[in-house]
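> Coordinates only, no sequence provided:
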């Protein structure tokens, strides 16, 4: 690697709004985030798939599929 062209990495703490934090290295210092893997519904398994505005039923009506047909 060439000398003098790479940024200096320093230890930093990534802090989430939920209170979870972890250590990493970065060029910008400490980082504050709103959502992390400890509190995001996708990673925690608490994600619920919600059929908003009846999109599934609208699709079935449009293409002639009944609720029991598959």
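Yes, it's here. Everything quoted here is computed from the prediction, not taken from an experiment. Residues are numbered from 1 along each chain as shown.

> Please count neighbours and contacts with C-alpha atoms only from this point.
OK.

> in a helix, that's where residue 58 is, yeah?
Yes: Residue 58: assigned to a helix according to DSSP: H, G, I helix; E, B strand; the rest coil.

> The structure to be compared is supplied as follows:
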């Protein structure tokens, strides 16, 4: 194995948006660094199932819906 080509892999502390913390191993920062998350799975709509609001600019969304609206059946 070649020497000096691998990054330093060490423990860091990750702080979630609600203040909970955990220790993980990463190449981020220096040893015992703290990574404060702005977005995490507890609050982001992609994981929480929140509804995204889409704006129809120039009729593009309505054109898309009229063309492909019946493509996927909803229950």
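Looks like it came in fine. All of these numbers come straight from a predicted model, not from anything done at the bench.

> counterpart of residue 50 of the first structure in the second structure?
Matched to the second structure by TM-score structural alignment, residue 50 of the first structure sits across from residue 53.

> wait, what's in contact with its match?
With CA atoms under 8 Å, 6 or more residues apart in numbering as the criterion, no residue contacts residue 53 of the second structure.

> which element is it on?
Residue 53 of the second structure belongs to no helix or strand when assigned by DSSP states H and E.

> can you check residue 12 of the second structure too?
Short version, using DSSP H and E: residue 12 of the second structure is in strand 10-15.

> tell me which residues in that strand are buried?
11, 12, 13, 14, 15 (16 or more other CA atoms under 10 Å).

> so what's the first one closest to, chain neighbours aside?
Counting by CA to CA, 6 or more residues apart in numbering, residue 25 is the residue found nearest to residue 11 of the second structure once chain neighbours are left out, at 4.3 Å.
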